[in-house]
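# Predicted coordinates and the sequence they were generated for:
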Amino acid sequence: MKSPVRSFSTPALCASVASLLVLTACNKKAPQQGAPPPQQVEVLTVKPRPVQIRTVLPGRTEAYEIAMVRPQVSGVIQKRLFVQGTDVQAGQQLYQIDPSIYQAAYDSANGQLAQAQANAVTARAKLERYGPLKAAHAVSKQEYDDALAASRSADAQILIAKGQVENAATNLRYTHVNAPISGRIGRTILTVGALVQAGQSSNLAIITRLDPIYVDVNLPAISLLRLRREAASGQIHTNPDNSVPVSLELEDGSTYDQAGKMQFSEVNVDEATATIVVRAVFPNPQKYLLPGMYVHATLDEGTNPQALLVPQQAVTRNSHGDPQVMVVGEDDKIAQRAITTGSTHDSDWIVNSGLKAGDRVVVIGLQKVHPGDKVTVTPFREAAAPDAQPANVQPTDAQPAGASSSDAGKN
């Protein structure tokens, strides 16, 4: 018996073949893409070079001397004897207060002194007459003692009268309101005809001595220790009197043509900011500097012959504010390196520790790499660097509070 032969129609056969092809295609794995190429970064090879080190600190000018002119006696102002805004000399009369009542008091005190002196003459004469009479027992001892007491009382009245004369003379002198110091006088507060009172809180005028003038800056306490060591070792050039010279940059960027010197530092460190007030003094013969001006004081710390510089854009900071950089190792892999920075030089940080000559620091491409990544290295192009910062500004001036200072040694 013959086996039955199955017959397939042409459409069914075509559908079966198509399904088989679809299943075969689905079972094939999709071709894998190749690994991404290494990220390209621009690096700077660190090389030591000599750099002039300067510490630049912000500060304010302060008056060398200030005198507030106030009346010492009460009365009406009769005259104003100065021009506002001009220089006056110590002892120069500024105002005249009506002296009439003080002249009368002075004359009265002189009269009382003359009367006391006359009484003293009579008392001494009586005492001199009673001396021999007492020896001859012509007067009693009580009468002699009374004469002696009267003479001494008359002498005491002379002293009292002299004190009253001096007091009256002083008040009379105070009607001449004189300048207590030499300097430039400001605007007058009261005019002629105004009534002034002794001990009043308001000023008649204010005199400010402008030459010389102080500049007060806030210096990190640790920087002050470093500067003192450098001055003692001779690294910082000092004046013949052992003072440290200081130059001054004004708010408009110009340089003040007179050199100053460090004169004084506060005895206490501000616990909140870890800074100390340092005072420099500058000659100001042209009265160009005025109190309250914002300035930058610059200390020349000499030359560092082996300074290591990295662009500021290559330095980042961790959550604690400590500076760090990305470096490329010999295997072209990224590693993170903690550093400590000093002052700035143009647009670069001066690195105190954490780097050595020959290290390759990532400058461009920092945002696209992480420690352990393999990278493709190209030299850093100086043209890509940001515009130069003001030269040699201390980190205390260039970074917010909380970040590491130039000398705090944070790493």
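Sure thing, it's come through.

# C-alpha from now on. contacts and neighbour counts both.
Noted.

# number of nearby residues for residue 208?
Residues lying near residue 208 (other CA atoms under 10 Å) number 21.

# brain fart, residue 237
18.

# Run through the neighbouring helices and strands of the longest strand along the chain.
If you go by DSSP state E, the chain has its longest strand at strand 49-69. Secondary-structure packing of strand 49-69 (3 or more CA pairs under 8 Å, 6 or more residues apart in numbering; DSSP states H and E): strand 205-220, strand 294-311, strand 340-345, helix 395-398.

# Does anything pack onto the shortest one? Which helices or strands?
To tie it back to what came earlier, the one meant is helix 395-398. The contact analysis (3+ CA pairs under 8 Å, 6+ apart) places helix 395-398 against strand 49-69, strand 340-345.

# Next, the angle strand 294-311 makes with the shortest one.
What separates the directions of strand 340-345 and strand 294-311 is an angle of 120 degrees, with axes from the mean of the first three to the mean of the last three CA atoms, to 10 degrees.

# give the contact list for the residue nearest to the spatial centre of the chain.
Centroid-nearest residue in the chain: residue 217, 2.3 Å away (criterion: CA atoms, centre = their mean). If you count contacts by CA atoms under 8 Å, 6 or more residues apart in numbering, residue 217 has them with 57, 58, 59, 60, 277, 278, 279, 297.

# structure B:
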Amino acid sequence: MVYLLPPKLPLVKHASLTLGLLALTALGGCSNEPQGAGGRPTATVGYIVATPSTVPLPATLSGRTVAYETSQVRPQVTGVIRKRYFTQGSYVRAGQPLFQIDPSLYEAAVNQARANLASARATADAASAKAERFKPLAEMEAIAKQDYTDALAEARVAKATVQQMAATLDTAKINLRFTTVPAPISGRIGRSLATVGALASASQADPLALIQRTDPIYVDMQQSAAELTSLRRKLAAGGVKPGDTTVHLKMDDGSQYELPGTVEFSEVTVDQDTGTVTLRARFPNPDGLLLPGMFVTAVFDQATDPNAILVPPTSVQRDFDGSAYVMVVDKDNKAARRKVTADRTYEDSSVVTAGLKKGDKVIVQGLNGLRQGTEVKPTPASTPQKIAPPQAAGSGKGA
């Protein structure tokens, strides 16, 4: 059997290869990075210092618009509708005539009452004159005193009758005025619920029309009684402070209503069917964009938390059970996991309400692969990194 041996390399090539390996080994051992446990380079991380901030506690509630004022146009006398003076869907002012009911019967009643009043006045004048004539005769005992007493009583009864007839005339005039049905309030009137020729009655169930005032306009919001009770307890304990009463609206299409509103009051009772409390806010509505009955979303700062800590959302991580934690730098410059409560955001930051205290160094940069107990080199976040320019080939100390 014949064995083929590899050709021998020249001595010069062996020496060059050996020197190259030694040079690479020397360069690897000359690294300037700090070494951690096990000879690994210490990870450089960026941190921020936890600082308490005043953060609002926004409440997002579903609501529905309600007219500021609503009035039903109802007849107060009975009669046939002769005219309609308004345009359906237009804006009407308080006192503006809307319907005309046939006034014939009421004009006749006024004339009759006026005549009755004139008759009563004439009777009263005669009775008064008779009593005046009987007075001196009774004093002279020319007539019986009883006759004078009867004449005086008749005069007083006649004056009372005059007052009764005057009141009857006033009532007839009022009923005649009611034949013209005016607008009780200013606002937008809907469709006419009665046509010309229909019989209107003071006791009818349906109104003639409906007027709604929509500038300003109310928004009734529903909040859970449990949430409201929890908020009141926090306010009583001093954990949070009362917020602002300014409210902003979001429309059904997601757009923002430009004009802010103000919370006016909340109900003192809880709805037994829904377990909610109604809060009412008032909004200006000069352009009539908000119509009664619309569904909207109201957002307002119901309270403020003065002890909240804001951190970047990327620094908040989640365990398998969904609980939140952050990595902090401990006193030995090692990474440590810290369980926190961060269930909401504010602007571009996550709000931490528990788990951190003032002065903690929260790691926000260099989190990839970072584990509990890893030795780190903490640096304030966003510190500019110094990068040395590349050296020319064949020059420098390591060449």
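Structure received. Everything numeric in this text was worked out from a predicted model, so none of it was measured.

# circling back: the residue nearest to the centre of structure 1 -> structure 2?
Using TM-score structural alignment, the partner of residue 217 of structure 1 in structure 2 is residue 221.

# all helices for structure 1, in order.
10-27, 100-135, 141-174, 221-233, 395-398 (DSSP state H).

# ok now the third one, how far from the chain's centre?
In terms of CA atoms, centre = their mean, to the nearest Å, the gap separating the centre of helix 141-174 of structure 1 from the centre of its chain is 57 Å.

# cool, and stretch 13-31 of structure 2?
74 Å.

# And it, what's buried?
Buried residues in stretch 13-31 of structure 2, defined by neighbour count with 16 or more other CA atoms under 10 Å: none.

# quick one: residue 143 of structure 2 from residue 128 of structure 2, how far?
The gap separating residue 143 of structure 2 from residue 128 of structure 2 is 17 Å, by CA to CA, to the nearest Å.

# ditto for residue 254 of structure 2
The value you get for residue 254 of structure 2 to residue 128 of structure 2, if CA to CA is used, is 81 Å.

# Quick one: neighbours of the aligned partner of residue 293 of structure 2 in structure 1, just the number.
By TM-score structural alignment, residue 293 of structure 2 lines up with residue 292 in structure 1. The burial count assigned to residue 292 of structure 1 is 12, neighbours taken as other CA under 10 Å.

# and residue 292 of structure 1, what is it in contact with?
So residue 292 of structure 1 contacts 60, 61, 62 (CA under 8 Å, 6+ apart).

# Out of the residues you listed, flag the one nearest to residue 335 of structure 1.
Residue 335 of structure 1 has its nearest neighbour among the contacts of residue 292 of structure 1 in residue 60, at 43.3 Å by CA to CA.

# Tell me the spacing between the nearest residue to that closest one once chain neighbours are set aside and residue 309 of structure 1.
With CA to CA, 6 or more residues apart in numbering as the criterion, residue 60 of structure 1 has its nearest non-adjacent residue at 4.8 Å, and that residue is residue 294. Using CA to CA, residue 294 of structure 1 is found at 29 Å from residue 309 of structure 1.

# Verify the contact between residue 89 of structure 1 and residue 179 for me.
Yes. Residue 89 of structure 1 lies in contact with residue 179 (CA atoms under 8 Å); the separation is 6.7 Å.

# between the two, which one's more packed in?
Per other CA under 10 Å, whichever of residue 89 of structure 1 and residue 179 has more neighbours is residue 179, with 22 against 15.

# which position in structure 2 aligns with the more buried one?
With TM-score structural alignment as the criterion, residue 179 of structure 1 pairs with residue 183.

# ok, now residue 118 of structure 1?
Aligned by TM-score structural alignment, residue 118 of structure 1 pairs with residue 122 of structure 2.

# Now do its match against residue 58 of structure 2, distance only.
From residue 122 of structure 2 to residue 58 of structure 2 the distance is 78 Å (CA to CA).

# Residue 302 of structure 2 too?
Residue 302 of structure 2 is 6 Å from residue 58 of structure 2, by CA to CA.

# before we move on, what about residue 90 of structure 2?
39 Å.

# More neighbours: which of those two?
More crowded of residue 90 of structure 2 and residue 58, by other CA under 10 Å: residue 58, with 15 against 12.

# Surely the more buried one and residue 301 touch.
Yes. The pair residue 58 of structure 2 and residue 301 qualifies as a contact (CA under 8 Å) at a distance of 4.2 Å.

# if I pick the nearest residue to residue 250 of structure 1 once chain neighbours are set aside, what's in contact with it?
The spatially closest residue to residue 250 of structure 1, leaving aside those adjacent along the chain, is residue 295, at 4.8 Å (CA to CA, 6+ apart). Shown in contact with residue 295 of structure 1 (CA under 8 Å, 6+ apart): 58, 59, 60, 61, 248, 249, 250, 251.

# By neighbours, which of those residues wins?
residue 248 (24 neighbours).

# Which residues are in contact with that one?
Contacts of residue 248 of structure 1 (CA under 8 Å, 6+ apart): 255, 256, 259, 260, 295, 296, 297, 298.

# what about the first one, neighbour count?
In terms of burial, residue 255 of structure 1 registers 13 neighbours under the definition other CA under 10 Å.

# Which residue in structure 2 aligns with it?
By TM-score structural alignment, residue 255 of structure 1 lines up with residue 256.

# Chain neighbours aside, what residue packs nearest to that match?
Per CA to CA, 6+ apart, closest to residue 256 of structure 2 is residue 250, 4.6 Å.

# just checking, residue 56 of structure 2 touches residue 301?
Yes. Under the criterion of CA under 8 Å, residue 56 of structure 2 makes contact with residue 301 at 5.7 Å.

# okay, and the common contacts of the two?
Joint contacts of residue 56 of structure 2 and residue 301 (CA under 8 Å, 6+ apart) are residue 243.

# Distance of the closest residue to residue 40 of structure 1 other than its chain neighbours relative to residue 335 of structure 1?
Excluding the flanking residues, the one nearest residue 40 of structure 1 by CA to CA, 6+ apart is residue 376, at 4.5 Å. From residue 376 of structure 1 across to residue 335 of structure 1, the span is 14 Å (CA to CA).
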